[in-house]
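# turn this into a model:
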Amino acid sequence: MTPAHEGGSMRPPREIVLTRDIAAPRALLFRLWTEPEHLMRWWGPQNMTASSVSVDLREGGAWRHCILTPEGREYWSRGRYLEIVPPERLVFTFAWENQDGKPGHSMQVTLEFHELGEKTRLVFRKVELPDDTELKLQTGGWEQALDKYTAYAEATSREG
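Here you go, the predicted structure:
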């Protein structure tokens, strides 16, 4: 990815990179991103819950999820799976839907799962964010979502 030119100056691309070291096997961590019953338990920021999850897990397959605010406002997102390499890597597009149900600006998410002894390192990368406001909002949202994911993954691993 090359820097963008804005106003004659070089600017790094808008991307989010987050890392978590999680006390769970990577095969489980991969499943938690790809199985609806698990996604329903952690998808979304801290103050939101998943109300609908649809997954067609194949390259080119679609996904669509809805998160719900405490006040009942829905936020729908969707995308397509671009690369599926269990349990190492998952790549998909991500777009928020507008009020008419049409996808907005498309971004790309890459997840990498690396074994670290009894832990797994998750590297989350989201690229092609449209602007600095969206970058800030999504960084905070994904940090919270990954905190929920980590807690759920570790609890699920202990139970299993």
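
# drop to CA atoms for contacts and neighbour counts, all remaining ones
OK.

# would you map the helices across the protein?
26-34, 36-42, 132-159 (DSSP state H).

# second chain to compare with the first, below:
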Amino acid sequence: MTFAYLKSPHGADPIIVEGTFPASPERVFRAFTDPEELVQWFGNKALKTAKVDLKVGGSWTFTFAEKDGERDVLQGQYEEIDPGRILVFTWRHHKETATGKGETSPASEVAIYFTEVADGTRVRLSHSMVESESTRLNICGGWDACFSDLDRILRSHDAAAAIA
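Here you go, the predicted structure:
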């Protein structure tokens, strides 16, 4: 499988994902923090709701559509916020089965750096402290797909704005 944005070896810790997006750092930062925008590109279109309390110590929760009676929730807490420059947060995955049994992963950390470049914004994401290799393998593919969807959304928004 080929990954367009993954820069670290597949399954390595930390997971490094990088891409350049055709928008300002402030615009790309908003895509990572606005609930209405997040549901458009995060989680391979399976994200049902996103709740964001964008302040240091504030929490975020992403709930995915139920599939085969299972429910997936990602959640964490913001540790550092500098709009258009940096976003750091904890990350936990909670999975609940159809029988109601739940399991929550240990916390990991995501740090996202936004840098203005000539053709838009360079985003470097580091997802670290993921304990199991199988989870890292899944997260690698997930972030790569998210970056691809984010690029598509930002390009379509730019095209729509140019026409308007």
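
# quick one: TM-score?
The pair, once superposed, lands on a TM-score of 0.83 when counted by TM-score structural alignment, normalised by the length of the first structure; 146 aligned residues with a C-alpha RMSD of 1.9 Å.

# corresponding residue for residue 57 of the second structure in the first structure?
Correspondence of residue 57 of the second structure to the first structure, assessed by TM-score structural alignment: residue 60.

# what sits against its match?
80-82 (C-alpha atoms under 8 Å, 6 or more residues apart in numbering).

# distance of the closest residue to it other than its chain neighbours relative to residue 151 of the first structure?
Spatially, and ignoring its direct neighbours in sequence, residue 60 of the first structure is nearest to residue 81 (5.3 Å; C-alpha to C-alpha, 6 or more residues apart in numbering). Distance, residue 81 of the first structure to residue 151 of the first structure, by C-alpha to C-alpha, to the nearest Å: 25 Å.

# would you turn the helices of the first structure into CSV with distance to residue 67 of the first structure?
Formatted as CSV, the helices of the first structure follow (distance: least, C-alpha to C-alpha, whole Å):
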stretch, distance to residue 67 of the first structure
helix 26-34, 15
helix 36-42, 9
helix 132-159, 11
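
# would you turn those into JSON lines with mean neighbour count and distance to residue 104 of the first structure?
Converted to JSON lines, the helices of the first structure look like this (neighbours: other C-alpha atoms under 10 Å; distance: least, C-alpha to C-alpha, whole Å):
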{"stretch": "helix 26-34", "mean neighbour count": "19", "distance to residue 104 of the first structure": "22"}
{"stretch": "helix 36-42", "mean neighbour count": "18", "distance to residue 104 of the first structure": "22"}
{"stretch": "helix 132-159", "mean neighbour count": "16", "distance to residue 104 of the first structure": "12"}
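
# residues contacting the counterpart of residue 84 of the first structure in the second structure?
With TM-score structural alignment defining the correspondence, residue 84 of the first structure maps onto residue 81 in the second structure. By C-alpha under 8 Å, 6+ apart, the contact set of residue 81 of the second structure is 54-56, 87-88.
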